[in-house]
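> pasted the sequence and its predicted model underneath.
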Amino acid sequence: MPSLDMPLEQLKQYMGRSPKPDDFDAYWAEALQELDATAPEPLIAPSAFQPPNAECFDLTFTGVRGARIYAKYLRPKGVSAPHPAVLQFHGYTGSSGDWSDKLSLVNLGFSVFAMDCRGQGGKSEDVGGVKGNTMRGQFIRGLDSGPKDLLFRHIFLDTAQLARVAMSMPEVDAERIGVQGGSQGGALALVCAALEPRIKRCVSVFPFLSDYKRVWEMDLAKDAYEELRMYFRLFDPRHEREDDIFRTLGYIDVQYLAERIQAEVLMGISLMDNICPPSTQFAAYNRIRSTKSHIIYPDFGHEGLPGFNDDAYLFLSKL
């Protein structure tokens, strides 16, 4: 088959290249303590969009560092008994999208929570407060301030806060929660399942934010990863701090959080993906210790994967 990465049999054994910080577990334990101390203060208000089969709300809650985070919240109309829910996460720079594309799950009896990431294309706040470059690029945001100020640390914690808010809703069954997303959303689905162990099912498609050093060595620091090349060119042109930079990015490398997942995972993997290369997808998949399965698309890149949405729908329906 055509290939832009290592052979499939090697991919199935690959465990990543980027360094894992020695204090990774302590770092995330402290981060979760900060989340525990952050009162979510959720507010909901009826949205302008009100279809005949669902009740739709604008939901806001407080994330770490005081940012107000926005999510669309949809629930089946007239249903008050506890029922399952799915949390959805969008691609890099995007937003939670249209209300109507979430109604198939509502029709199945699910509530749906779709979060806007801080400072991207939706309504959530990026409260800032870091040193260094803020012109563009979120996964390098905070590199010059230190690991605790990485913006994606906060976004990762936002996913767990959303899960906690959803689970606190009286109409939601906290034991039947799934997460779903592609690209950045695929990474955030894995992260949410890692940071909130009560998540039961996770759908992740070609996850972003995995194995940064492998992306660099494949000369694919472009498109979604372009800011890494930009950072080196502007702030470390001789790569004198390269080891330290990749170590710091290790705190927000989803392959290492994936080891914590207890949910059952379904992953879509595309072998011709030159945005989030296959080895970085497998780096995350191979570290998942819970029940897992993948569907491989040999000829597809970072694009729609035919039939996968149907498989994901059936996978989540088992909640």
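Cool, the structure landed. Numbering: from 1, shown residues only.
> can we go C-alpha only for contacts and neighbour counts from here?
Noted.
> which parts of this structure are strands?
Secondary structure of the chain by DSSP state E: the strands cover 43-46, 54-62, 68-76, 83-89, 111-115, 172-182, 201-205, 264-270, 292-297.
> can you name every helix or strand that the longest one contacts?
Spelled out, it's strand 172-182. On a contact count with 3 or more C-alpha pairs under 8 Å, 6 or more residues apart in numbering; DSSP states H and E, strand 172-182 meets strand 83-89, helix 151-168, helix 184-195, strand 201-205.
> contacts for the shortest one, please.
In this structure, residues lying in contact with strand 201-205 by C-alpha atoms under 8 Å, 6 or more residues apart in numbering are 177-183, 185-187, 189-190, 193, 263-269, 312, 316, 319.
> and here is the other one:
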Amino acid sequence: MPLKSTVENYKDYMGISPKAEDFDKYWAEGVKDLKGTDFSYTLEKRDFPMKDIEVYDMYFKGMNGERVHCELVKPKHIEGKIPGVMSFHGYTSNADSIYSKVPYAYNDMAFLAFEVPGQGGKSEDNYTADGPTLYGQIIRGVMDEDKKKLFFRNIYLDAVKAFVLFENMDFIDENRIGTTGKSQGGALSLVVAAFNKNVKASAVIYPFLADFKKVFEMNMCEDVYVEFKNWFRKYDTLHEKEDEFFERLSYIDVQNFADKVKCDVLFFTALLDTTCPPITQFSIYNKLKCNKELKVYCEYTHERLPYSDDIIYEFFKEKL
């Protein structure tokens, strides 16, 4: 389908997944819980054979008291305060290579990479709740009586906490910080921007965790969303709890945060993406009320998008 026709079909789509009536109250309580946690952190310097940069492992306590890891790369010599970029990785992945962050440090910017607990990095996972843990993290906590037990509730709050720690570092200009990431990372980038008005710009690539009911309706519960299909097969074979299931997940549905994002957003989508279906991404994009720009890759799926790293770097150099 030609680009113009495809995007035209999506331009008014606002999602079909629900939004819980107490969504705002739920997250106000989450922020209150976050403020009651320990905001101390440690930095452990790492050796890396490249001149004029410094690399640190940063650790802090997450919402469940787990040790959360971030990777900090910054210029060795800093005068005054400098901009910062915070990144988030894809589902099951990690902070990736130090080398990928070096261009920012070489151009007087600090870079902080957050690692989600229980995935491919160094962050601990000591989370417990009723329900299965076999199939994935999206559904963790969906069966617990306590709505606060959703796994991604605490991931979102951990990410916000990491941003607060970053913006308060003595060499960071709190008014010049951006967020970025692909897939799960794109979702976390937008959620952090929704919670913290000091985010100046956000660059996101095919964001994950949106319009869950649409994914299910389209029968695209494979790969990262296979846990939906398996949950119904094991725990609700007749779909008697389907409405309850999707309402609980609405607390972590990124489209429900979109109207709270106030920063400039650079948004990439790939029209052949079968992992994060484009229509679910447009449920986010169409609800953004901020200054936004869309980059559409017609013949690409959930993969590396050519030149996107260059475009994002230029975006941050302009905005920050």
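Alright, I've got the coordinates. Note that the coordinates shown come from a computational prediction; the quantities given were computed from them, not determined experimentally.
> okay, how far is it across stretch 131-140 of the first structure, tip to tip?
Chord length of stretch 131-140 of the first structure, first to last residue, is 11 Å (C-alpha to C-alpha, to the nearest Å).
> that stretch corresponds to what range in the second structure?
Aligning stretch 131-140 of the first structure against the second structure (TM-score structural alignment) gives residues 130-139.
> what sits against the residue positioned nearest the centre of the first structure?
Closest to where the C-alpha atoms of the first structure average out (C-alpha atoms, centre = their mean) is Leu188, at 1.0 Å. Neighbour list for Leu188 of the first structure: 89, 156, 159, 181 [criterion: C-alpha under 8 Å, 6+ apart].
> all helices of the stretch 201-320 of the second structure, in order?
Under the criterion DSSP state H, counting those that start in this stretch, helices of the stretch 201-320 of the second structure are mapped to 212-217, 226-235, 242-249, 278-285, 308-319.
> show me which positions of the match of stretch 131-140 of the first structure end up buried.
Using 16 or more other C-alpha atoms under 10 Å as the test for burial, stretch 130-139 of the second structure gives 132, 135-139.
> again with stretch 115-131 of the first structure
Applying 16+ other C-alpha under 10 Å to stretch 115-131 of the first structure flags 115-126, 130 as buried.
> now, which of those sits nearest Ala166 of the first structure?
Distance to Ala166 of the first structure across those (C-alpha to C-alpha) is lowest for Met115, with 11.4 Å.
> any idea how far that closest one lies from Leu188 of the first structure?
10 Å.
> name the residues contacting each of those two.
89, 159.
> thought Gly182 of the first structure was touching Tyr92?
No. At 9.4 Å, Gly182 of the first structure and Tyr92 do not qualify as touching, with contact defined as C-alpha atoms under 8 Å.
> give me the more crowded residue out of these two.
Taking neighbours as other C-alpha atoms under 10 Å, Gly182 of the first structure and Tyr92 compare with Gly182 leading, 25 against 16.
> how much space between the spatially closest residue to that one that is not a sequence neighbour and Gly186 of the first structure?
The shortest distance from Gly182 of the first structure to any non-neighbouring residue, by C-alpha to C-alpha, 6 or more residues apart in numbering, is to Val205 (4.4 Å). To Gly186 of the first structure, Val205 of the first structure is 5 Å away according to C-alpha to C-alpha.
> residues near the residue nearest to Gln120 of the first structure when sequence neighbours are not counted, how many?
Residue nearest to Gln120 of the first structure in three dimensions, not counting chain neighbours: Thr93, with 4.7 Å by C-alpha to C-alpha, 6+ apart. Neighbours of Thr93 of the first structure under the rule other C-alpha under 10 Å: 16.
> what's the answer for Asp22 of the first structure, then?
11.
> over to the one 5 residues further on?
The local packing count at Tyr27 of the first structure equals 15, with neighbours defined by other C-alpha under 10 Å.
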